[in-house]
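>>> Could you work out the structure for the sequence below:
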Amino acid sequence: MTSPVAPDAAPSVPEFPALGDTSYNTKAYNWGSWMPSLVTWVTGAVSKAYQNALSAFESATASAASAAASEASAVTSMAGSNFKGDWAGLTGVLNKPASVAYAGRVWLLLDNLADVTAAVPGVSASWRAYDVFLPLVQVTGTAQTAVAGYHYSLNNAAATTITLPASPAEGAMVWITVANGRYDNSIARNGSTIMALAEDMLLDNPISYQLRFINGSWRLL
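The predicted model follows:
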C-alpha cells in the first residue's frame, strides 16, 4: 500500500526589487536565479499530493474491504447456529428459529412454515434479510462473467468488463467494487437492462456498485 508523505517546507522567496532600488540589478538577478528552485519545489509538491491522494484511495478501499469482512463475520455469527443452508434445497416444514441463504443474502425466518418452498425469501413476508452477504471475488483479468450473489473487486491494471447474468432470479444481487482506480471499467448488461435501459454501463467513478434484479431489470441500489 502506498504510504503518505509530508510536503517539503516552502522555499523562502528572495526580495523582488522595486523600481529605483539602488540594488535593483543584483536583487532582480537573485530573484530570477531562484525561479528554478521554485519550479522544483512545485513539481515535488504536486508529486507528493498525488501520492497522498493515492494513499487515501487505497486506504479507503482497504477500509471498505475490512468493513465487508466484518459485516460478513457478524452475519455469520448471528445466523450460524440456526442456519439451514440454501433455501432452494429445502422442502417441507420449517420452523423458527431458522435462517437460509438465497439470492446472495442471509434471511431470518419470522413465521413457522408448513411448506418452505411456498415462501420465497424476498417475496414472502415470512422472511427478513439480515443484510447483504456476498462472497468476494478478486478480478485480475480484463473480463469477468458475474454470478448472482457474488461481490467482485476489480484489481486489474487495465479496464475490466463485468458481464451480468442474463436471466437471474428475482431479487438476485451483484456487487462490483472498482479497486483499480480506472474510469473506463464497464458492465455488460448481457441481454437484460440496467435501470430499465437497454445499454451497457460505464463505471466512470472509482466506487462500489450494488445491483439487484428487480422486475426484469438490474437496478442500482
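
>>> C-alpha from now on. contacts and neighbour counts both.
Will do.

>>> The chain: helices as residue ranges?
Using DSSP state H, the helices of the chain run over 24-79.

>>> Ser77: how many residues sit nearby?
11 (other C-alpha atoms under 10 Å).

>>> What are the boundaries of the strands in the protein?
Along the chain, the stretches classed as strands by DSSP state E are 83-86, 99-102, 105-109, 127-132, 136-139, 143-145, 150-154, 161-163, 173-178, 185-188, 201-203, 208-214, 217-220.

>>> Another sequence for comparison is provided below:
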Amino acid sequence: MAATPVPSFTAPPDFPALSDRAAGTYNSKAFAWATAWQGTTGPNVYAIANTAYLNAQEAAAQASTAVGAANSAASAAEVAMGATNFRGLWSSLTGALAKPATVKHNGRFWLLLTNLADVAASEPSGSNPDWTTLDAGVEVTAQVTTNTTAVPGVRYILISNGVTLTGPTAGSMAKGEWWAFTLTADPLTCYVDFAGVPFRKQATGAARRIDTKVASLRLQYEDATQGYI
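Take a look at the predicted model:
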C-alpha cells in the first residue's frame, strides 16, 4: 500500500493586534480567527496528524515485510552456499567441519548449521540442531580438483586438468538414483569412469576422456542390465 499524501496546511487569519482595538476591528478579527480554527484550520491540523500517523503505520509494516524478505533471502543464500560445498558422506568425515558445508547421510543431504570441532561426534538427524535437511529441489554440487568417487545425488563440476571422476558401483545404487558431471573450463581434459555400470545396455569400458567445454551429463540408474538411462 502506498503512502497517503499529507494534506496541505490551511492557515487561519492573523490574530488581531492590540492596535486593532483603536481601529474597532479587534473583535471581528478575533472572531474570524476563532471561527477558522473551529471550522477549517483545526480539522485540517487533525487531518495532517492522522495522515502522518497512518503513513507511519504503513512504513512500519513495510519495514517488517522487508526484514522478513531479507531474512528469507539470507536463508536461501545460506542453503545455496551450503549446497555448493558438498563434503561427501558423513560417515567418511573426521575432525573439524566449518560452515558452509553439506554432507550425505542415510540417503539424505544435510546442511551444517553450526561449526563443529568433531564432525564424527554429530550425526545428522532431524533431532540434531547442528544439521537441517536441504529443501527439495536444491541440487548439491561439488567442485572436483583431485580424483574423486561420485556419490548419488551430486553434480560434480570438473575444474582441474587430468582428474578422474569415478561413478558409484552398480551394487551401491538404487533404482532412480542419479549423479551428474559438468566440465566448465576450456582447454581442459578430464576422465569419467563409469565403474563398469552400463549406459543404456552398452558396456562403458575404460574411463572416458571428456574435453569439450560445458560438456554435461546426468546419469540416472535403472538396474544392472540397463545401467544408466
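
>>> Got a TM-score for the two of them?
For this chain pair, the superposition-based TM-score is 0.42 by TM-score structural alignment, normalised by the length of the first structure; 115 aligned residues with a C-alpha RMSD of 3.8 Å.

>>> that older thread, what's the closest of the strands of the first structure to Trp31 of the first structure?
Closest to Trp31 of the first structure of those, according to C-alpha to C-alpha: strand 173-178, at 47.0 Å.

>>> which helices and strands sit right next to that closest one?
The contact analysis (3 or more C-alpha pairs under 8 Å, 6 or more residues apart in numbering; DSSP states H and E) places strand 173-178 of the first structure against strand 150-154, strand 208-214.

>>> To Asn185 of the first structure, which of those strands lies closest?
That would be strand 150-154 among these, by C-alpha to C-alpha, at 8.6 Å.

>>> packing partners for the closest one?
Other helices and strands packing on strand 150-154 of the first structure, by 3+ C-alpha pairs under 8 Å, 6+ apart, are strand 136-139, strand 173-178.

>>> Make CSV out of the helices and strands packed on strand 173-178 of the first structure and add distance to Ile176 of the first structure.
Listed next are these as CSV, based on distance: least, C-alpha to C-alpha, whole Å:
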stretch, distance to Ile176 of the first structure
strand 150-154, 5
strand 208-214, 5
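
>>> okay, the ones you listed, which one's buried deepest?
Neighbour counts averaged per stretch over these are highest for strand 150-154, at a mean of 24; criterion: mean count of other C-alpha atoms under 10 Å.

>>> Excluding sequence neighbours, find me the nearest residue to Met201 of the first structure.
Ile187 (5.0 Å; C-alpha to C-alpha, 6 or more residues apart in numbering).

>>> what about that neighbour, neighbour count?
Neighbours of Ile187 of the first structure (other C-alpha under 10 Å): 21.

>>> Could you verify that Ser72 of the second structure is part of a strand?
No: assessed by DSSP: H, G, I helix; E, B strand; the rest coil, Ser72 of the second structure does not belong to a strand; its assignment is helix.

>>> residues near it, how many?
Here the count is done by other C-alpha under 10 Å, and Ser72 of the second structure has 12 residues near it.

>>> Can you tell me which helices and strands the lengthiest strand in the second structure packs against?
Counting residues, the longest strand found in the second structure (DSSP E) is strand 216-223. Counting contacts by 3+ C-alpha pairs under 8 Å, 6+ apart, strand 216-223 of the second structure is packed against strand 178-183, strand 227-228.

>>> run the last query once more with 10 Å
strand 154-158, strand 178-183, strand 227-228 (3 or more C-alpha pairs under 10 Å, 6 or more residues apart in numbering; DSSP states H and E).

>>> Flag every buried residue along that strand.
For strand 216-223 of the second structure, a neighbour-count test (16 or more other C-alpha atoms under 10 Å) marks Ser216, Leu219, Gln220, Tyr221, Glu222, Asp223 as buried.

>>> Report the two of these separated the most.
Most distant of those, by C-alpha to C-alpha, are Ser216 and Asp223, 22.0 Å apart.

>>> Alright, I will stop here.
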